Structures are given as structure tokens and as C-alpha cells.
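1. Below is the structure, and that's it, no one-letter string:
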């Protein structure tokens, strides 16, 4: 499935702005399970569709992998929660070894994400009040940056061990969840989340911040806590 974007939308990518918005779907929904999406032109991005729900609009979580990562390695962080909670789980693939802004500028990864969101919104009735952007490590830094810029689209940002956030335009006031290991040697907590979180709170964002006794990882209980407000159905 392809999408044509206006010149204004393409210009917005350079500033980190997404144009896709949920609306009445016109395409056929995909069955439950894991699907490769080719709207980005590489069939590496993935979408997990939960078992059929009892009805109503579906929550959506976009999950961004870390540096040198891949959707297949990122999906297990939240896949079980998506199945239990009844939410769509979209995992894009970065064009390079990590996300574009970490190399200095927005562009190709925003274009890919916009195309993927258009496809998901065209196939499923997504709840506009329950769209979250999540990420781990470099993906968490990207999720914070993109989520704050696109706060009209994302109601919740889930940052697992972020390193930084890029200053820029901000819109809306999405709720923010941050977790970080006290023994993280990849992105040390003192230089990262312990600096990021106070700045977010000073800017008026509601932040649920969880430190844990561990390293550069995502504990399963914290992953579940992060998505609990989005779940369509309770575990069990």
C-alpha cells in the first residue's frame, strides 16, 4: 500500500512533524498475528495485530528499536502485553544503523513512519486518544524527541533507558513514562534520565519515572506498567 504526501507534509518531516492521523479506515484489516509491512519499501517494518477484540477502536503503540537494532528484536519487549491488552504494535525499521536525528537531522525515518502510520490507520479503526510512541535506548531518545514534537498525535510516550531529547517545537502535553537502570553502563542514568526527567517536569509534562536495580534493559514488569493505561482488555 502506498501513500502520496503533500509538499507541506514532506517539509514537515525535516522538522520532525508527522502528517498521518487516524480516521475511518477504508482498507481491509489484517488478521491477528505478525505482519511485514512494505509501505516503506523494504518489508522490514512489522505490525503485530492482537486477537480479535470485543469491539471498539484499537489502541496503537509504535515501538522504536535501539541502535543497530531490528523490529524482530524489539517486538518481544511489548508483544505479550499487546496480545493481553488488545493493542496494535507497530515496529518500524530505521534507514541507517540508528534513527536519523541522531545523525544530525530528521528526514528518511520520519517519511517511513508517516507511511506506516497511514497504512495502519487505513486498515484499522485506531483510538486517537490511545496512540503511544515507545522506544528503547536510541529508540527511546527518538521517541521522546518525536513524541514531544507530535503531541497532538501521541497521547503517551514510553522511553525505556533514553539518552537525550532534541530541543525543538513541542505540541500538546502527552503523558510520559521513563524507566532506567541504576547500573546502566551504556547510557548512565546520572547523565541521561536523571537530567531528562526534571527538565520535562519543569516544562509541565506529567512523568511517571521508574528507576530499577539493573543495567541497559527493559524489565518485563516495567514494560507492562508503561502500557497499562492503553490496554483494551485486562491480562488474564
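-> Okay, I see it. Here the structure is a predicted model, which is why all the values come from computation and not from measurement.
2. switch to C-alpha atoms for all contacts and neighbour counts from now on
-> Noted.
3. next structured bit after the longest strand seen in the chain?
-> In the chain, assigned by DSSP state E, the strand with the most residues is strand 126-136. Using DSSP states H and E, the helix or strand that directly follows strand 126-136 along the chain is helix 138-149.
4. which stretches of this protein form helices?
-> 7-13, 71-74, 79-85, 108-123, 138-149, 193-202, 220-227 (DSSP state H).
5. which of the ones you listed is buried the deepest?
-> helix 138-149 (a mean of 27; mean count of other CA atoms under 10 Å).
6. which residues touch it?
-> With CA atoms under 8 Å, 6 or more residues apart in numbering as the test, helix 138-149 has contacts from 16-17, 63-67, 98-99, 101-102, 133-135, 154, 156-174.
7. which among these end up buried?
-> Neighbour-count burial (16 or more other CA atoms under 10 Å) is assigned, among these, to 16-17, 63-67, 98-99, 101-102, 133-135, 154, 156-165, 173-174.
8. From what I see, residue 216 and residue 163 are in contact.
-> No - applying CA atoms under 8 Å as the test, residue 216 and residue 163 come out as separate, 11.1 Å apart.
9. Which neighbours do those two have in common?
-> 137, 187.
10. What angle do helix 108-123 and the longest strand of the chain make with each other?
-> Relative orientation of strand 126-136 and helix 108-123, computed by axes from the mean of the first three to the mean of the last three CA atoms, to 10 degrees: 150 degrees.
11. Check which helices and strands strand 126-136 sits against.
-> For strand 126-136, the packing partners by 3 or more CA pairs under 8 Å, 6 or more residues apart in numbering; DSSP states H and E come out as strand 58-64, helix 138-149, strand 156-160.
12. got another, please set it beside the one above:
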């Protein structure tokens, strides 16, 4: 495991160069070994540099749930979606310390270049996955230009590199991660730390709303 994984830093940088072995539209499983499961959803169209969204599932989730939540709207906008599975019931930072999940993501990003070209990258997630995105994103602001956090609980960036834009959405009726001590607190904390923060509160519970995904993607891509 690279030493950088323990610090939350990602070394790989997906290239914008034409891929050696371009993948057609659809869902592809990366071959990383060691029991790692990572899916990549490629939108329709001819191979070309596309935006890449890395999306982390909630606790006890799986990559297919990530793709179900954001994949259709990402595909409509020509966005690649990379969906890893956590090595344990939740992500390494939340269950103990950074390491294995960071290394798997780094390996997946390194493998992408043979199959897709990437123009820009963002990181997002739901629930524990949103907390993980709010932790890894600010630690890798030289890779990710934005963080899309759906109902996060906390943020624990191990280091700060760059200042990616932050988008947070949270339901006022969330009984799993209450909005007062989660979404509102996090938005205020990042704003106070000189990040550009957009906070979107909605009437609902602990869910990923299709309209929220559409708004987040439009905000990131500048199409809203």
C-alpha cells in the first residue's frame, strides 16, 4: 500500500489523452484484484474527454446503489461515474483510519486511462459516502475541482490541498443524520474555512433525490 494512502492523498491523475482500449457505453467492472470491486459507468457517445464523478455509497451499500442514484442523470450529461465499494461495512476513515479504500481508488484512477479520457474530476457520495467525499476532496483539491455531498454526517480532511468547491444538500426531516448538527454545521464550517460553498436544504429525509442530483451536476458542470 502506498504511503500516500494513509495520508488520504491520491497519486493517480486520469489523462485526457485518447484511450488505448476505449470502452463502449455501459457499466464496466475494473479488474484490480484483492477482492476490490469498482464499477465505471460510461455514457453514450464517441470516445472523448469527459467529466468524471467518483461517487461513494452509504454505509452497508454497494457500487450498484451509487450508479442507481446518480448514473442516469450523469449519463444524460456525458459524465463518467466511478463507483467503488468500501473494504468494510463503511469507508476506511470512518471505520478506523485511511488506507485500503484510498489505495483501491488510486489504483482505479490509474487504470482508467486505458479505457476513457477524463477532462475534469469531482468526488461525491451519500451519507457516510458524503462524509468520505468531504474528507478526501479537500485533501486532493489538485485532482477534484468539486465535492458533491448528499446528507453528510461529518468531514475529516487529513490534509488540505487546494480548495475545491463544495456542494452540500440535506433534508430537514433527516432522522439518521440530523440537519442541524450535520449539513448546516458542515456548510458553515467549510464556508468559514474559505471554501466556496453552496448549501441546498430540502423538505425530506435521509435520501438522494433525483432533482438534487440534477441540481448538483448542473452546479458542477456550469449548466444549471
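-> In hand now; what should we look at? Predicted model only: the values in this text are computed from it and were never measured.
13. what's the TM-score for these two chains?
-> Here the TM-score for the pair of chains, by TM-score structural alignment, normalised by the length of the second structure, is 0.94; 223 aligned residues with a CA RMSD of 1.9 Å.
14. out of the helices of the first structure, which comes closest to residue 30 of the first structure?
-> Evaluated over those, closeness to residue 30 of the first structure peaks at helix 108-123, with 7.1 Å, by CA to CA.
15. Which residue numbers in the second structure does that closest one align to?
-> Alignment of helix 108-123 of the first structure against the second structure: residues 100-115, by TM-score structural alignment.
16. ok, and what's touching that stretch?
-> Identification of contacts with stretch 100-115 of the second structure by CA under 8 Å, 6+ apart yields 1-2, 5-6, 8-15, 17, 19-23, 30, 32, 36, 38, 84, 86-87, 91-92.
17. One more pass at 7 Å, please.
-> Residues outside stretch 100-115 of the second structure that contact it (CA atoms under 7 Å, 6 or more residues apart in numbering) are 1-2, 5, 8, 10-15, 19-23, 36, 86-87, 91-92.
18. For ChimeraX, write the selection for the buried entries among the residues you listed.
-> Burial among the contacts of stretch 100-115 of the second structure is assessed by 16+ other CA under 10 Å; the matching ChimeraX selection reads:
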select :5,8,10,11,12,14,15,19,22,23,36,86,91,92
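19. what's the spacing between whatever residue of the second structure lines up with residue 154 of the first structure and residue 60 of the second structure?
-> Taking TM-score structural alignment, the alignment pairs residue 154 of the first structure with residue 144 from the second structure. Distance, residue 144 of the second structure to residue 60 of the second structure, by CA to CA, to the nearest Å: 25 Å.
20. How about residue 120 of the second structure?
-> Taking CA to CA, one finds residue 120 of the second structure at 29 Å from residue 60 of the second structure.
21. Settle it for me: which of these two has more neighbours?
-> Under the neighbour definition other CA atoms under 10 Å, residue 120 of the second structure and residue 60 were set side by side, and residue 120 has more, 19 against 12.
22. OK, contacts around the more buried one?
-> Contacts of residue 120 of the second structure by CA under 7 Å, 6+ apart are 51-52.
23. residues in contact with the counterpart of residue 189 of the first structure in the second structure?
-> Using TM-score structural alignment, the partner of residue 189 of the first structure in the second structure is residue 179. Neighbour list for residue 179 of the second structure: 170-172 [criterion: CA under 7 Å, 6+ apart].
24. likewise residue 9 of the second structure?
-> Residue 9 of the second structure neighbours (CA under 7 Å, 6+ apart): 139-140.
25. For it, give its distance to residue 69 of the second structure.
-> Taking CA to CA as the measure, residue 9 of the second structure and residue 69 of the second structure are separated by 26 Å.
26. try residue 103 of the second structure
-> Remark: distance between residue 103 of the second structure and residue 69 of the second structure (CA to CA) = 24 Å.
27. Enumerate every residue touching the equivalent of residue 159 of the second structure over in the first structure.
-> Using TM-score structural alignment, the equivalent of residue 159 of the second structure in the first structure is residue 169. Residues near residue 169 of the first structure by CA under 7 Å, 6+ apart: residue 149.
28. Identify the residues contacting stretch 95-103 of the first structure?
-> Identification of contacts with stretch 95-103 of the first structure by CA under 7 Å, 6+ apart yields 66-68, 106-109, 142.
29. ok, so of those residues, who is nearest residue 204 of the first structure?
-> Set against residue 204 of the first structure, the nearest of the contacts of stretch 95-103 of the first structure by CA to CA is residue 142 (19.9 Å).
30. what sits against the spatially most central residue of the first structure?
-> In the first structure, the centroid-proximal residue (CA atoms, centre = their mean) is residue 133; its distance is 2.5 Å. For residue 133 of the first structure, the contact set (CA under 7 Å, 6+ apart) comprises 61-63, 143, 147, 154, 156-158.
31. repeat for residue 164 of the first structure
-> 141, 192, 196.
32. do the same with residue 221 of the second structure
-> Contacts of residue 221 of the second structure (CA under 7 Å, 6+ apart): none.
33. just residue 74 of the second structure next, same as before
-> Contacts for residue 74 of the second structure (CA under 7 Å, 6+ apart) come out as residue 80.
34. Show me what it lines up with in the first structure.
-> In the first structure, residue 74 of the second structure lands on residue 82 (TM-score structural alignment).
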